[in-house]
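Enquirer: structure here, sequence nowhere to be found:
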């Protein structure tokens, strides 16, 4: 079996059906399994019947009914415990994959003789205005992670636009920390033990919905201390520190603040700006002058922001008063 899809259903919104249908419409029935975790205290009869009927109809669907609301991390770990595909892919409720997703992924894996550990792909971010994902990784290139560290800097911080080789997850007992949303820690642990990384940019392989964050927004940045410490512990930090720091500062200065700005919560935006400025201001000069990834980066939007963050910070604070 090629892919284990894991999805957590935390509420009764009908959008979950779109995610499920996009998986079961895949052409190659034998090459995947779908693991559905219903993370709810009170299960609704209609919803339960929908999944039970799917379970009866398709013998490649597995169901887990949580007896309480445990959260995504706990549920993802349950899914990992019972999955059996060569690769694992997480799907967020409401997101949909392309009809030929498995066929396309299988093509690239076979072309590279089944020697890919992590696969990242382009997607469309669905919001009030659709946003095309963008990466500065070379399209359709297989990176040797023991020699070329660019994916450590340029990997997208989303969990959902990637496939991970299950063998690595099992061999190193990687899982998610309960009660927090430490997606990037999971991704970077897998990066540390992977040999190959493929970025696909031939088409949009998934529609991902931009929705309000259902956990502490600070989880996005708080996990970076754990990422840095993990790489120090396995003695790889010094070798790739510039790549990790580039990803870290891009996360807190650009992606994180942009995400929070979508909440229209002025107090939260103010706290985030102050946090980012506090973490970055004293490191700014060294980062923009000496970080080799930053100096070579073609991401002019982030470079401009990093070089002028003091002005950006002050202007943003004025606008939210």
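Expert: Nice, I can see it. Owing to the predicted nature of the structure, the values given are computational and were not obtained by experimental measurement.

Enquirer: only C-alpha atoms from now on, for both contacts and neighbour counts.
Expert: OK.

Enquirer: tell me which residues of stretch 46-57 are tucked away?
Expert: 51, 54, 55 (16 or more other C-alpha atoms under 10 Å).

Enquirer: how far does it sit from the chain's center?
Expert: Put simply, stretch 46-57 sits 28 Å off its chain's centre (C-alpha atoms, centre = their mean, to the nearest Å).

Enquirer: against that first model, consider the following:
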């Protein structure tokens, strides 16, 4: 018998799109599923829609909780899931009918801990997908981490579009209250894996909404959270002696500092500006330790 797979779907203000998402999951050719819908205190009819589907299919479990954000909702699903494997789908997105089947077969065939697929960004409900000419890449965990600064960066860093062995999340949870939550944890999950496999088949459909977090333009909080995520990642690469990855990641950190500095007038309080300058000074100390004089020279010129 096929192993149980848990699909965790956070739900918040998506009544317009939710049925499309859930229907794509219920149409999966892989049937042994546990579908966890986490109603994150949604003020629209999304919670009611979750209950309607749960009444129709006993594979669906619904959690109704106080609003805590995307990370908190995903964590709630992880805490109760029972599958040997976990997949995350955002509730305004949807997936190919063979999304789970293909990722599961790929994972088992290559004896991997994580399988990854490609995706399409779209604002259309109907998309023509061709998956026959796929390419397969098998990675060690370090080779997968190298993709964080290479062509498959987005595919590797997002939490969706993957099938994971559940035990990889035994000690890892998404950071509550943070934007760019995937940037904070996916590299940690990948580092715990023995092997990762990626297919270029486009099996995940990423809906482009103007009111989404990622589609709303410059966000000071978003940039500050991204800054913390990338600094943590750079320090992590330093701790495992992956110096090239560390240096490339710190280059990204430098660019984020410069972006924030260009918008420093958006800080509402002088204390916030001072906190930012303190963070910059701490980063300069890190760069001194890593002897990256290039960054020191340019940061001194670019950051107030």
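Expert: Cool, the structure landed. Just so it is clear, the structure is predicted and the values come from calculations on it, not from any experiment.

Enquirer: let me see the TM-score of these two.
Expert: The TM-score (TM-score structural alignment, normalised by the length of structure 2) is 0.70; 252 aligned residues with a C-alpha RMSD of 3.6 Å.

Enquirer: if we can go back for a sec, the buried residues of stretch 46-57 of structure 1 in helices, which ones?
Expert: In this view, these that belong to helices under DSSP state H are 51, 54, 55.

Enquirer: out of these, which is nearest to residue 252 of structure 1?
Expert: Checking those against residue 252 of structure 1 with C-alpha to C-alpha, the nearest one is residue 51 at 38.8 Å.

Enquirer: show me the contacts for that closest one.
Expert: Contacts for residue 51 of structure 1 (C-alpha atoms under 8 Å, 6 or more residues apart in numbering) come out as residue 63.

Enquirer: now do it against residue 87 of structure 1, distance only.
Expert: Residue 51 of structure 1 is 23 Å from residue 87 of structure 1, where distance means C-alpha to C-alpha, to the nearest Å.

Enquirer: all strands of structure 2, in order?
Expert: If DSSP state E is used as the criterion, the strands of structure 2 fall at 5-11, 33-40, 60-65, 85-88, 94-95, 114-122, 136-140, 162-165, 195-207.

Enquirer: ok, the residue nearest to residue 181 of structure 1 when sequence neighbours are not counted to residue 30 of structure 1 distance?
Expert: Once flanking residues are discounted, residue 181 of structure 1 sits nearest to residue 219: 5.9 Å by C-alpha to C-alpha, 6 or more residues apart in numbering. If you measure residue 219 of structure 1 against residue 30 of structure 1 using C-alpha to C-alpha, the figure is 37 Å.

Enquirer: give me the number of residues near residue 82 of structure 1?
Expert: 11 (other C-alpha atoms under 10 Å).

Enquirer: columns distance to residue 226 of structure 1 on top of the ones in helices among the buried residues of stretch 46-57 of structure 1, output as JSON lines?
Expert: Below are those laid out as JSON lines (distance: C-alpha to C-alpha, whole Å):
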{"residue": "51", "distance to residue 226 of structure 1": "37"}
{"residue": "54", "distance to residue 226 of structure 1": "39"}
{"residue": "55", "distance to residue 226 of structure 1": "39"}
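
Enquirer: now, which of those residues sits nearest residue 290 of structure 1?
Expert: Using C-alpha to C-alpha, those come closest to residue 290 of structure 1 at residue 51, 54.0 Å.

Enquirer: how about CSV for the strands of structure 2, with distance to residue 259 of structure 2 and mean neighbour count added?
Expert: Output for those, formatted as CSV (distance: least, C-alpha to C-alpha, whole Å; neighbours: other C-alpha atoms under 10 Å):
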stretch, distance to residue 259 of structure 2, mean neighbour count
strand 5-11, 31, 26
strand 33-40, 32, 24
strand 60-65, 36, 18
strand 85-88, 31, 22
strand 94-95, 33, 24
strand 114-122, 25, 21
strand 136-140, 33, 14
strand 162-165, 31, 24
strand 195-207, 26, 22
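
Enquirer: save those as a markdown table, and put in distance to residue 153 of structure 2 too.
Expert: Converted to a markdown table, the strands of structure 2 look like this (distance: least, C-alpha to C-alpha, whole Å):
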| stretch | distance to residue 153 of structure 2 |
| --- | --- |
| strand 5-11 | 23 |
| strand 33-40 | 28 |
| strand 60-65 | 32 |
| strand 85-88 | 18 |
| strand 94-95 | 20 |
| strand 114-122 | 11 |
| strand 136-140 | 13 |
| strand 162-165 | 13 |
| strand 195-207 | 12 |
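
Enquirer: nearest to residue 293 of structure 2, out of those?
Expert: Closest among these, using C-alpha to C-alpha: strand 136-140, at 31.6 Å.

Enquirer: so where is the closest one in structure 1?
Expert: Mapped onto structure 1 using TM-score structural alignment, strand 136-140 of structure 2 spans residues 140-144.

Enquirer: same deal with stretch 93-102 of structure 2?
Expert: Aligned by TM-score structural alignment, stretch 93-102 of structure 2 corresponds to residues 95-104 of structure 1.

Enquirer: now the matching stretch: how far from the chain's centre is it?
Expert: How far stretch 95-104 of structure 1 lies from its chain's middle: 17 Å, per C-alpha atoms, centre = their mean.

Enquirer: and for that stretch, what's in contact with it?
Expert: Counting by C-alpha under 8 Å, 6+ apart, residues outside stretch 95-104 of structure 1 touching it are 3, 18-19, 22-23, 25-28, 31, 204-209.

Enquirer: same thing with stretch 81-94 of structure 1?
Expert: 1-9, 15-19, 32-33, 35, 159-160, 162-167, 208-209.

Enquirer: likewise stretch 270-282 of structure 1?
Expert: So stretch 270-282 of structure 1 is in contact with 249, 252, 253, 257, 260, 309, 310, 313, 317, 320, going by C-alpha under 8 Å, 6+ apart.

Enquirer: what are the buried residues along it?
Expert: 270, 272, 273, 276, 277, 280.

Enquirer: surely residue 196 of structure 2 is in contact with residue 142?
Expert: No. Counting by C-alpha atoms under 8 Å, residue 196 of structure 2 does not reach residue 142; the two are 9.7 Å apart.

Enquirer: nearest to residue 131 of structure 1 among the ones in helices among the buried residues of stretch 46-57 of structure 1?
Expert: Nearest member of those to residue 131 of structure 1, counting by C-alpha to C-alpha, is residue 51, at 31.7 Å.
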